[in-house]
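Engineer: Compute the structure for the input listed below.
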Amino acid sequence: MAKLYVVGIGPGGLDNLTYKAANVIKKCEVVVGYKFYIELVKDIIVGKKIISTGMKGEIERCKLALQEVENGIDTCIISTGDPGLYGMAGLILELAGDIEVEVIPGVSAAFCAASELGAPIMHDFCTISLSDLLTPWEVIEKRLEAAASADFVIAIYNPKSRGRKIQIKRAIEIIRKYQNGEVPVGLVKNAGREGNDRKMVTLDTVDFEFIDMMTVVLIGNSKTYIKDGKIITPRGYNL
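Structural biologist: As a prediction, this is how the structure comes out:
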């Protein structure tokens, strides 16, 4: 019986693709994904049937992938990072019916970005997407308030786009109500893939012009500090 694999390809570079993810992609006859994601794995999908759609085509992609499995073909649908974090796993499972589905985890952009900055995620943290396509902005603001007031390290995804430029400034304003302006902030663009760039700033010196849709914004908690050019959030060991 054919099977559908929901595969996390990591942040984009093939060196951050897990062995299992690579092996599943190689064995499947059909690969389904957003056009940009397909481009990231083009070197290992030569000769396969490729199904791709553009932005906002998630439901269509899922249905096309499920149709291939119904036709008896092992198929994978890919997401960057981990498919269970802002990826395709949830939607696929909502639509799958009797089709067998296996979720293959991937390296999240937040963890890849953190590794490039040092160890900013060493304690309790949360991820918050600033995209309000599927989540009302009022809900996002409440989550920012809750996370900041609880002193979480916060990883912000989708901080900015061509049509959404003020939300990241508003997010920083909210967090600044609860945190000192000197709290370290890491900005990592294209984490783990071509075009990678990063900056270490503070809540009071965030470079909003540097930030784009491909940037992960990592905001420390009240204990986070910078040492020898690395951001560290202490776990609490008695040193």
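Engineer: CA atoms for contacts and neighbours, from now on please.
Structural biologist: Noted.
Engineer: what does the helix or strand Leu66 falls within rub up against?
Structural biologist: Taking DSSP states H and E as the criterion, Leu66 maps to helix 58-70. Helix 58-70 has contacts (Cα atoms under 8 Å, 6 or more residues apart in numbering) with 2-4, 30, 32-34, 51-53, 74-77, 88, 91-92, 95-96, 99.
Engineer: now do 10 Å
Structural biologist: Helix 58-70 has contacts (Cα atoms under 10 Å, 6 or more residues apart in numbering) with 1-6, 29-34, 51-54, 73-78, 87-89, 91-93, 95-101.
Engineer: quick one: which of those sit in strands?
Structural biologist: 4-6, 30-34, 51-53, 75-78, 101 (DSSP state E).
Engineer: before we go on, could you also do this sequence so I can check it against the first one:
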Amino acid sequence: MLYVVGLGPGSKELMTEEARQVIENTHTIVGYATYVRLIEDMLEGKELVVTGMRGEIERCKKALDIAATGKDVAIISSGDAGIYGMAGLVLELAGKMDTHIDVKVIPGVTASIAAAAHLGAPLMNDFCHISLSDLMTPWDVITKRVDAAAKADFVICLYNPRSKGRPHHLRKALDIILKYKSPDTVVGIGKDVARPKEIDKVTTIKDLDETEINMTSIVIVGNKNTYVEDGRMITPRGYTL
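Structural biologist: Okay, the predicted model is just below:
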């Protein structure tokens, strides 16, 4: 059996019990070095297969090859393995193998949910996830999705918002959003969510400081009804109060 495990955003408290049990009971763990470090105290005595940045295909192939020998193996992702994680790639590659591999996806807490809980209640109405990384998706496709989401007034969760290699993508996305939303639209920022140096901040599009944001951040842009109460970001569900 190959388990595809979402570790959650970073803290053990936000790891699901199912994920804990799979890691505890599986002898072989495959993962990106940073994610392996997040759970290193759970890995004593286990066989580890560790790869570096952008080694996703290699990592998934190794996990599948180990599973094909009859061993149980777990490949780990941060957050939820089915949201910008390893689940899709594992299933795609498994479908191309001559040998059938049993695959089970173990869900985790994704960054938007963890950040939302700390920021208040920004996801109480329709929302979407958009990654601003163009490593896998062409930038023109990303901008069309941002435009459509903003036009429809979704709450927008921006993953991979800003990096050294893509320093201007967040600003470009916000400029698109400003075609349809006010500069005073509430924005929540979660940085290093559920990790020791976590920073949570509620601001607006016009006051957002891009230099505070990096690849360990998530940016949640509210809809036209999102407001701030006692420092908390709230998107009304629509109840009559």
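Engineer: Give me the TM-score for these two chains.
Structural biologist: Here the TM-score for the pair of chains, by TM-score structural alignment, normalised by the length of the first structure, is 0.98; 237 aligned residues with a Cα RMSD of 0.7 Å.
Engineer: buried ones in the helix holding Leu66 of the first structure?
Structural biologist: In terms of neighbour count (16 or more other Cα atoms under 10 Å), helix 58-70 of the first structure has its buried residues at 58, 61-62, 64-70.
Engineer: repeat for stretch 42-61 of the first structure
Structural biologist: In stretch 42-61 of the first structure, counting by 16+ other Cα under 10 Å, buried: 45, 51-52, 58, 61.
Engineer: Likewise for stretch 192-208 of the first structure?
Structural biologist: 192-193, 198-203, 206.
Engineer: what do you get for stretch 180-187 of the first structure?
Structural biologist: Under 16+ other Cα under 10 Å, the buried positions of stretch 180-187 of the first structure are 182-187.
Engineer: Same check on stretch 164-176 of the second structure?
Structural biologist: So, applying 16+ other Cα under 10 Å, buried residues of stretch 164-176 of the second structure: 169-171, 173-174, 176.
Engineer: In the first structure, which residues correspond to it?
Structural biologist: Stretch 164-176 of the second structure corresponds to residues 162-174 of the first structure when matched by TM-score structural alignment.
Engineer: Other residues contacting that stretch?
Structural biologist: 130-132, 137, 140-142, 144-146, 148-149, 156-161, 176, 179, 203-204, 206, 208-209, 211-213, 217, 219.
Engineer: just checking, which of these belong to strands?
Structural biologist: Going by DSSP E, the strands hold 156-157, 217, 219 from these.
Engineer: wait, which of those is closest to Gly106 of the first structure?
Structural biologist: Gly106 of the first structure lies nearest to Tyr157 out of these, by Cα to Cα, at 16.1 Å.
Engineer: Name all residues that make contact with the spatially closest residue to the closest one that is not a sequence neighbour.
Structural biologist: In space, and not counting its chain neighbours, Tyr157 of the first structure is closest to Ser129: 4.5 Å by Cα to Cα, 6 or more residues apart in numbering. Ser129 of the first structure makes contact with 86, 135, 140, 143-144, 155-160, 216, according to Cα under 10 Å, 6+ apart.
Engineer: Just the buried subset of those, please.
Structural biologist: 86, 140, 143-144, 155-160, 216.
Engineer: aligned partner of Thr143 of the second structure in the first structure?
Structural biologist: By TM-score structural alignment, Thr143 of the second structure lines up with Glu141.
Engineer: ok, how many other residues are close to its match?
Structural biologist: The local packing of Glu141 of the first structure (other Cα atoms under 10 Å) involves 18 other residues.
Engineer: re the thing from before, which two of the ones in strands among the contacts of stretch 162-174 of the first structure have the greatest separation?
Structural biologist: Tyr157 and Ile219 (11.5 Å).
Engineer: quick one on the thing from earlier: any idea which of the buried residues of stretch 42-61 of the first structure is the one closest to Ala114 of the first structure?
Structural biologist: Distances from Ala114 of the first structure to the buried residues of stretch 42-61 of the first structure, taken as Cα to Cα, are shortest for Glu58 (27.7 Å).
Engineer: Look up the closest residue to Val105 of the second structure, ignoring the ones flanking it.
Structural biologist: In space, Val105 of the second structure is closest to Val4, 4.7 Å off (Cα to Cα, 6+ apart).
Engineer: Quick one: map that neighbour onto the first structure.
Structural biologist: Using TM-score structural alignment, the equivalent of Val4 of the second structure in the first structure is Val6.
Engineer: what number of residues lie near Gly231 of the second structure?
Structural biologist: Neighbours of Gly231 of the second structure (other Cα under 10 Å): 12.
Engineer: doesn't Lys201 make contact with it?
Structural biologist: Yes - between Gly231 of the second structure and Lys201 there is a contact under Cα atoms under 10 Å: 8.9 Å.
Engineer: shared neighbours, these two?
Structural biologist: Joint contacts of Gly231 of the second structure and Lys201 (Cα under 10 Å, 6+ apart) are Leu119.
Engineer: picking up where we left off before, identify the farthest-apart pair in the contacts of Ser129 of the first structure.
Structural biologist: Across these (Cα to Cα), the longest gap, 18.6 Å, separates Thr135 and Val216.
Engineer: Stretch 232-239 of the first structure: end-to-end distance?
Structural biologist: Length of stretch 232-239 of the first structure, first residue to last, Cα to Cα, to the nearest Å: 14 Å.
Engineer: which one in the second structure is aligned with Ala89 of the first structure?
Structural biologist: Aligned partner of Ala89 of the first structure by TM-score structural alignment: Ala87.
Engineer: give the contact list for its match.
Structural biologist: Neighbours of Ala87 of the second structure in contact, by Cα under 10 Å, 6+ apart: 3-6, 60, 75-77, 80-81, 103-107.
Engineer: Then Gly186 of the first structure?
Structural biologist: Applying Cα under 10 Å, 6+ apart, the residues contacting Gly186 of the first structure are 113-114, 116-118, 120, 155, 198-203, 206, 215-220, 230-231.
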